[in-house]
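A.B. asks: Next one to model:
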Amino acid sequence: MASWNFRASSSSQNIDEQEPLILDNVDDFSTYDEMDNLLRDKHEYHNGCQWRLRASYSKVRKYWEIKNIEGQHTCFSNILSQDHTNLDITHIVAIVSNFVHTNPSIPIKSLIAYIKARFGYSVSYRKAWIAKQKALAMEFGDWEESYNHLPRWLHAVKEANPGTILQCTGSPVEIDGQTDNNCYIMERVFLSFSPCIQGFKYSKPILQVNGTFLTGKYHGTLLTAMSLDGNRNLFPVAFAIVEGETKEAMIWFFQLLREHVCPQPNICIIIDRGTGILSALRSEEVGWEEEGLNFVYCIRHLASNFNNKFKNHDLKKQFINLAYEVKQPTVTAKLTALRHHYTQQVAWIDKIPLNKWSQAFDGGRRYGHNHGFLNED
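C.D. replies: As a prediction, this is how the structure comes out:
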């Protein structure tokens, strides 16, 4: 980045009024007129600043000479707070690459603060964000490159792990109305490792199915099916990337899960009350209910929905404690007592079948796990 350096035109260390100052490194000005206009007019009406600088270019000596400096500079700090034309994205990438390598999730504001502390200029959030994305691409590859490698990587994983189930779906790209069969858009991926499939046979016959949004350049939803081993450790069973928690996507996921991973009967699945998941589980395409499938609700999801509706934290705690109660008469008695004081709230609970949320009425199918494993403290 170019800068202005001042030096005396002679080797004298004591500069008097007759000794001109010379500006070096002014290569960021394309013409002499541009430099002249800046030096003479830049600060003339800037926030009332009375600072004046007069300079002229010597064609004989081939440098600029400052002839006169007047007034106090009152807008200096405001100028430093602005961006700099030479502090471009390429330069910022070189500055932040080490930070991105060490911490890929470093906040943009931290990068802006570092550049401000080092150079005295505040770059825009957009410029810092673009620079970080370029630094990430240099370090880890860009999004397009990563997605192009994904099918080969998945098939390599399958070849290296015999028995692994892999299912990919996609559609060819259309360019100007013409289908290009050499380029496909990935739509869905299902993956279950062979050790996970074999290990689930010896785990508790319960699954938690959950989804989370993908927040990168290409959006979608990551679906997971998790179980617990005998030591209550998380046991991954299957993963999928789909367009969202739609009924169609969930049917596709459950069909593959039932066919390849969980063919045994009497599986218990812990879910939230999402309409897409419920419709998929009950659909004829999946056909899981015919084999004794039981699905129950995660009490933490229910309690969160309950509190969002009624804004009663104490009653939410009572609802959770009631779900963990193992004696049916106790659950019935407490619900009756609550019904006299909280008619509307208990009416909301009554709409949910007892065997879907109460441990006392679920027949032991959930093995005491009233909430999702992924939400455990």
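
A.B. asks: For the rest of this, base every contact and every neighbour count on C-alpha atoms.
C.D. replies: Will do.

A.B. asks: mind checking which helix or strand the closest residue to residue 245 other than its chain neighbours is in?
C.D. replies: Leaving aside its sequence neighbours, residue 245 sits nearest to residue 276 (Cα to Cα, 6 or more residues apart in numbering; 6.0 Å). Per DSSP states H and E: residue 276 is located in helix 275-281.

A.B. asks: Contacts made by that helix with the rest, please.
C.D. replies: 245, 246, 247, 248, 250, 251, 254, 271, 286, 287, 288, 289 (Cα atoms under 8 Å, 6 or more residues apart in numbering).

A.B. asks: For the comparison step, fold the sequence that follows:
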Amino acid sequence: MEDSLMCVISFNSNATLIKVNSTTIFAELKMIVAENFRESYESLLISYSIEKFPNVSFELSKDEDILNMIDYHRSMGLNTVTMTVTKRDEGPTHAIGTETELSVPNVSTQSSEHIEEPYERITIEESERIPNDNPQGEHVWMMNDVVSDSSRIPAWWHEAITGKGQQFESAKEVRMALIYYSIAKKFAFNYVNNEPKRIRASCMFRKETKCPWLLFASPLRNVSTFAIKKFVPQHTCGQHNSTAGHFRASRRWIASMLQSVMKRRPYITPTDIRKELHSQYGLRVNYSKAWRAKETAKDQIFGCARHSYDLLSWYQMKVMETNPGSVFTIEQEDTRFKRLFVSYGACIQGFLKGCRPLLFLDGTFLKDRYKGILLGATAYDGNQGIFPLAFSVCDQENEANWSWFIQGLRYILYNRTEPYNPPHPLVILSDADKGIKQSLKNIFPDAYHSRCVLHLVENYKLKLREMGFASSAAQRISKLLEFAAYKYTEREFKAVLHQIRMTDQRAYQVALSYGPSNWANSVFPGIRYGHITSNVAESFNSWIRVARTLPICDMMDHIRVQIMERMNTRRVMATNWNSYLCPEAEKILQENVTKGSTLEVSHSTAEIFEVSSQKSVQVDLDHKTCTCRAWDILRIPCKHACAAINFMHREMCTSFAIGS
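C.D. replies: As a prediction, this is how the structure comes out:
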């Protein structure tokens, strides 16, 4: 699923629309907002609100805030977010005759070691400025400042070429230094000689204007070190401008600039590279050059993407050697890679011994040079955390690939010396069909398949719009369908469906056509433990966001390390637990115990109780059921069950929870 959000950003009586995604940089977003509303970058504060907490504002101040905002809204199935822009209190104004400092936001980590501060400072003499009309006494730049602004260029670029006698390790270093120097000094040059042992460069306009600028470098005698033998630094051509020399910013040169950035942000897009080069150094490059530079930098850091496929057999052998019990299968077609299936031994054992029989299936796009799809099967651990079980890499999401992947799941669960015997039949949730439904019928005939309610509601809303419903009406009816899916009892479920029927008979018929037994809590034949969405699968896709941009071997090893670190972190956490239940289950149980402490309980038989709250319900401790169906669905004693258990013996609550 695409992770972009449409932001409705308001400031006073004005508003604008901006799309953000997981690669959006906060400083870049703030700069766009400042430009749209024509306000000072430093004076703006950006915040957003969510429906669940309408009176709380969440401030955006860094890149991580944007990622958290996107993850939350996507997990709730939302495509838009409302932001508010306010102005911070202005500090004291500068008195005339003093120095003024202007800050230019740095949207990316500099590759130069000479710049450590997050902002590049420019000192402007007051005598060179003219006062502004605004009452705060601010000052504006003169036109010469804008034309000759070199504040974004690191100081060492200006000193990349110092003069005659300067030495370099190789001819390549000379060429790189020339590029830095020409961009910093804003002039263009041509190579008169560009050879392994002789480099001669002159001003591009030497013939037309007799410009004397010249550089000649060659190796020193009997050594490979290059030295500048002749250097004329003066220009008389008058051809300086803000983009002079930019064409010398080659793919390899940009790749060298990107390496430090891509080690931290391998998911950066060519569009973002173009924006950052411009905002950081004033460089203008086209999209194709940015894309080629990114691929070159990725190859330099992680190795060739094509060669990575050649290493799969070696990686398979190492996984089987170092991870006993793992399943790693590679399928080829005419000696070419077709698809693979991976499930690490620790993941298999962890799922069989510590997870409920519940799996979430989803696919996500890979973003390396050869693209492809990653199919994943994810579960919840005992403390409601992500637990990856298996994943597959293939060319596209279709019935053939899903069937192959699900066959792999069948193998790791049931083709064992100790067959998988869960307390309840296996339940598998997915966001859409795409071949999953039929594959499950063929391969897991005894398992239950459930659709993700959020995706179903989104499809329902689109269907209503196609039928001619207004947007507001489609939204309202879709919310009713989602509300019905969460109901525990069939009576409550039918009551909500009746509201849809009273609103429009056509909408009611469409809701029934989706098959409520596949998505509604009250009529679902299996046990989903309260989970009716595939959010955990989408969380896994977001969790491996960086890995998805890497070559295939690096991607798999990145995921392996992530799983290893997560398991170790949880192992350390578990050593500090002093209760029978995991903290999340213990928290729910304690809340139900507290809520049930005020309820009236009547003893019917040895194991059956009648509990009175807003309405009376019947609790059967022998069969571990309650007519409110919360215990049946969540498999944790509900407040009525806790009240009945407390009526008999307070300490029995935990034992009944463990037995669930």
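
A.B. asks: what TM-score comes out when they're superposed?
C.D. replies: Here the superposed chains carry a TM-score of 0.73, computed using TM-score structural alignment, normalised by the length of structure 1; 319 aligned residues with a Cα RMSD of 3.7 Å.

A.B. asks: which of the contacts of helix 275-281 of structure 1 has the most neighbours?
C.D. replies: Using other Cα atoms under 10 Å as the neighbour criterion, residue 251 leads those with 24 neighbours.

A.B. asks: Give me the mean deviation of the helix holding residue 276 of structure 1 from structure 2.
C.D. replies: Superposing on structure 2 and averaging over aligned pairs (mean Cα distance after the TM-score superposition for structure 1), helix 275-281 of structure 1 comes out at 1.8 Å.

A.B. asks: How far off centre is that helix?
C.D. replies: 26 Å (Cα atoms, centre = their mean, to the nearest Å).

A.B. asks: Can you list the buried residues in it?
C.D. replies: 276, 277, 278, 280, 281 (16 or more other Cα atoms under 10 Å).

A.B. asks: and which of the residues you listed is nearest residue 225 of structure 1?
C.D. replies: Nearest to residue 225 of structure 1 out of the buried residues of helix 275-281 of structure 1 is residue 277 (Cα to Cα; 12.5 Å).

A.B. asks: Which of the helices or strands spans residue 539 of structure 2?
C.D. replies: Assigned by DSSP H and E, residue 539 of structure 2 falls in helix 535-543.

A.B. asks: Same question for that helix: list its buried residues.
C.D. replies: Buried residues in helix 535-543 of structure 2, counted by 16+ other Cα under 10 Å: 535, 536, 537, 538, 539, 540, 541, 542.

A.B. asks: ok, now stretch 643-657 of structure 2?
C.D. replies: Those would be 643, 644, 645, 646, 647, 653, 654, 656, 657, for stretch 643-657 of structure 2 by 16+ other Cα under 10 Å.

A.B. asks: biggest separation within those residues, which pair?
C.D. replies: Those two in these that are separated most widely, counting by Cα to Cα, are 647 and 657, at 16.0 Å.

A.B. asks: Identify the nearest residue to residue 82 of structure 2 in space, disregarding sequence-adjacent positions?
C.D. replies: residue 8 (4.9 Å).

A.B. asks: any idea what that neighbour aligns with in structure 1?
C.D. replies: In structure 1, no residue is matched to residue 8 of structure 2 (TM-score structural alignment).

A.B. asks: give me the element residue 8 of structure 2 is part of.
C.D. replies: Going by DSSP H and E, residue 8 of structure 2 is in strand 5-11.

A.B. asks: need the next SSE after that strand, C-terminal direction.
C.D. replies: Next element after strand 5-11 of structure 2 (DSSP H and E): strand 14-20.

A.B. asks: nearest to residue 173 of structure 1, of the contacts of helix 275-281 of structure 1?
C.D. replies: Using Cα to Cα, these come closest to residue 173 of structure 1 at residue 248, 21.6 Å.

A.B. asks: any idea what that closest one aligns with in structure 2?
C.D. replies: Residue 248 of structure 1 maps onto residue 400 in structure 2, by TM-score structural alignment.

A.B. asks: Check the secondary structure at its match for me.
C.D. replies: helix (DSSP: H, G, I helix; E, B strand; the rest coil).

A.B. asks: got the contact list for it?
C.D. replies: Residue 400 of structure 2 is in contact with residue 435, counting by Cα under 8 Å, 6+ apart.

A.B. asks: ok so, going back, the residue nearest to residue 245 of structure 1 pairs with which position in structure 2?
C.D. replies: Looks like residue 276 of structure 1 aligns to residue 435 there (TM-score structural alignment).

A.B. asks: if you skip the residues just before and after it, what's nearest to residue 84 of structure 1?
C.D. replies: residue 121 (6.7 Å).

A.B. asks: right, and the one you found touches residue 83 too?
C.D. replies: Yes: counting by Cα atoms under 8 Å, residue 121 of structure 1 does reach residue 83; the two are 5.5 Å apart.

A.B. asks: Between these two, which has more neighbouring residues?
C.D. replies: Each of residue 121 of structure 1 and residue 83 has its neighbours counted (other Cα under 10 Å); residue 121 has more, 19 against 16.

A.B. asks: Pretty sure the more buried one sits in a strand.
C.D. replies: No: going by three-state DSSP, the assignment for residue 121 of structure 1 is coil, not a strand.

A.B. asks: Any buried residues in the strand holding residue 8 of structure 2, and which?
C.D. replies: For strand 5-11 of structure 2, by 16+ other Cα under 10 Å, it's 5, 7, 8, 9, 10, 11.

A.B. asks: hang on, the earlier thing: any idea how far the residue nearest to residue 84 of structure 1 lies from residue 169 of structure 1?
C.D. replies: From residue 121 of structure 1 across to residue 169 of structure 1, the span is 48 Å (Cα to Cα, to the nearest Å).
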